[in-house]
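Enquirer: predicted structure and sequence below. I'll ask about it afterward.
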Amino acid sequence: MSTITIEPATDDRFGDVQHALSGGGDGASCQCQWWMMRNKDWQNTSRADREDLLRDEVAAPVSPGLVAYVDGEAAGWVRVGPRIAQTRLAHTRTFAASPHAWDDPSVWAVSCFVVRREFRGQGLNRRLLDAAVAHARANGARAIEAYPVDVPNSTRRTNDLYIGILSVFLAAGFTEVARPKPDLAIVQLLLDGAA
């Protein structure tokens, strides 16, 4: 049985963040910056620029994500943080049906998962999501929102599942609040007395 631990992405774990992002999908080139900037800004950044931006984020007092370790090897990543900092979310028409004001800093978003190919099928997304909820709660989030894919209704390629899978969020206690597309949901989890 493998030992799985999940830790905040910090400056001293930046190499582990890079390892987790490099094992499949677009994580290595994106550096989990897709949701952090509008498209015009994205188009003007290189992979090296995005890596520098992520390095700055993990050096901040509140980590922008978490790293999953399997037997000590960095195996996965999840981005979780104030939704207001994830600029592209507010400018994505598909997500306009959010029940929360876009300028509310107490609403956090889980917006990206990466699991290295060799560690898939071990339930790491659920473990990362549970840890992301705990991280958000510990840092003052009132609500957590996400935009997962409903896999049975989708023909998306595997790389497009980085935003999460609906069934994982529902199993973790999130509720669906909108369905902007047949295969895409908006879900939320209200934390500790939130209305």
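Expert: Good, I have the coordinates.
Enquirer: all contacts plus neighbour counts: C-alpha atoms, from now on.
Expert: Noted.
Enquirer: show me where this protein has helices.
Expert: 14-21, 27-30, 39-43, 47-58, 87-90, 124-138, 166-171 (DSSP state H).
Enquirer: do you know which of these lies nearest P99?
Expert: Nearest of those to P99, taken as C-alpha to C-alpha: helix 87-90 at 12.3 Å.
Enquirer: now do the buried residues in that closest one.
Expert: 87-90 (16 or more other C-alpha atoms under 10 Å).
Enquirer: with respect to V62, which of the residues you listed is nearest?
Expert: Closest to V62 out of those is T87 (17.6 Å), distances taken as C-alpha to C-alpha.
Enquirer: contacts only, for that closest one.
Expert: 35-38 (C-alpha atoms under 8 Å, 6 or more residues apart in numbering).
Enquirer: let's see it at 6 Å
Expert: Under the criterion of C-alpha atoms under 6 Å, 6 or more residues apart in numbering, the neighbours of T87 are 36-37.
Enquirer: and here's the other structure:
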Amino acid sequence: MAQITIEPATPARFDDAQHALTGGGDGRSCQCQWWTLTNARFQALSTEEREQLLRDEIAAGPPPALIAYVDGEPAGWVRVGPRTAQVRLSRTRNYASSTEEPWDDDDVWAVSCFVVRREHRGAGLNARLLAAAVDFAREGGARVIEAYPVDPGAGSRKSANELYHGTVSTFAAAGFREVARPRPDVAVVSLAVRA
């Protein structure tokens, strides 16, 4: 049985973060900057510039994500942190009017992006990453964790790239409750981790 460990994305693990992000899907070009930038800024940057932004973000701390390792190999990634640091979330119509929490509340954290390398898909890494993200957010002072998963069973079939939000079933299994359904295939979910 494979040994799975999950660690914060720290400066010493930057190369591991790159390995996890570049194993299929849009991670290589996005560099997990989609939610941290306005659309105009994101579109204006090259992949190399986005990579430098991620390097700077990780160097500045606190860790903006967690990295999953399978038998010591970086295999997956989840972005988790204060929702206020992920500016595009509040500008996304499907989420902006669907949350129960004020957008300027630093105690509301968001799980916004998963990446799992192709060779490790189907092994339950998203669920493991989500469990670790919940613990990480709780330890970091989050009051509420919010996420924006897709429901692959509602509407058209989703490609692996479209599942980077995570799936509703994974969040439901982790105890998140559905707050809103702005589209049949998109949910806003929430988990209170402290009063």
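Expert: Alright, I've got the coordinates. Just so we're clear, the structure is a prediction, and the values are computed from it rather than from any experiment.
Enquirer: TM-score for the pair, please.
Expert: In this superposition the chains share a TM-score of 0.97, using TM-score structural alignment, normalised by the length of structure 1; 193 aligned residues with a C-alpha RMSD of 0.7 Å.
Enquirer: before we move on, the earlier item: I'd like the helices of structure 1 as CSV, with distance to A97 of structure 1 appended.
Expert: Shown next, in CSV, are these (distance: least, C-alpha to C-alpha, whole Å):
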stretch, distance to A97 of structure 1
helix 14-21, 30
helix 27-30, 26
helix 39-43, 21
helix 47-58, 28
helix 87-90, 11
helix 124-138, 22
helix 166-171, 17
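Enquirer: out of those helices, nearest to P148 of structure 1?
Expert: Across the helices of structure 1, closest to P148 of structure 1 is helix 166-171 (C-alpha to C-alpha), at 5.0 Å.
Enquirer: with structure 2 overlaid, how far apart is the closest one on average?
Expert: Overlaying structure 2 shows helix 166-171 of structure 1 at a mean distance of 0.2 Å from the equivalent residues (mean C-alpha distance after the TM-score superposition for structure 1).
Enquirer: alignment lookup: D56 of structure 1 to structure 2.
Expert: Per TM-score structural alignment, the equivalent position to D56 of structure 1 in structure 2 is D56.
Enquirer: per the alignment, G164 of structure 1 pairs with which residue of structure 2?
Expert: Using TM-score structural alignment as the criterion, G164 of structure 1 maps onto G166 of structure 2.
Enquirer: show me what contacts that match?
Expert: Contacts of G166 of structure 2 (C-alpha under 6 Å, 6+ apart): P149.
Enquirer: tell me how far it lies from D56 of structure 2.
Expert: Distance, G166 of structure 2 to D56 of structure 2, using C-alpha to C-alpha, to the nearest Å: 26 Å.
Enquirer: what is the neighbour count of the match of D56 of structure 1?
Expert: For D56 of structure 2, the count of nearby residues is 12 (other C-alpha atoms under 10 Å).
Enquirer: same thing with R118 of structure 2?
Expert: Look at R118 of structure 2: counted by other C-alpha under 10 Å, it has 15 neighbours.
Enquirer: so how far is D15 of structure 2 from it?
Expert: 18 Å.
Enquirer: quick check, nearest of the buried residues of helix 87-90 of structure 1 to A96 of structure 1?
Expert: Out of the buried residues of helix 87-90 of structure 1, the member with the shortest distance to A96 of structure 1 (by C-alpha to C-alpha) is A90, at 7.3 Å.
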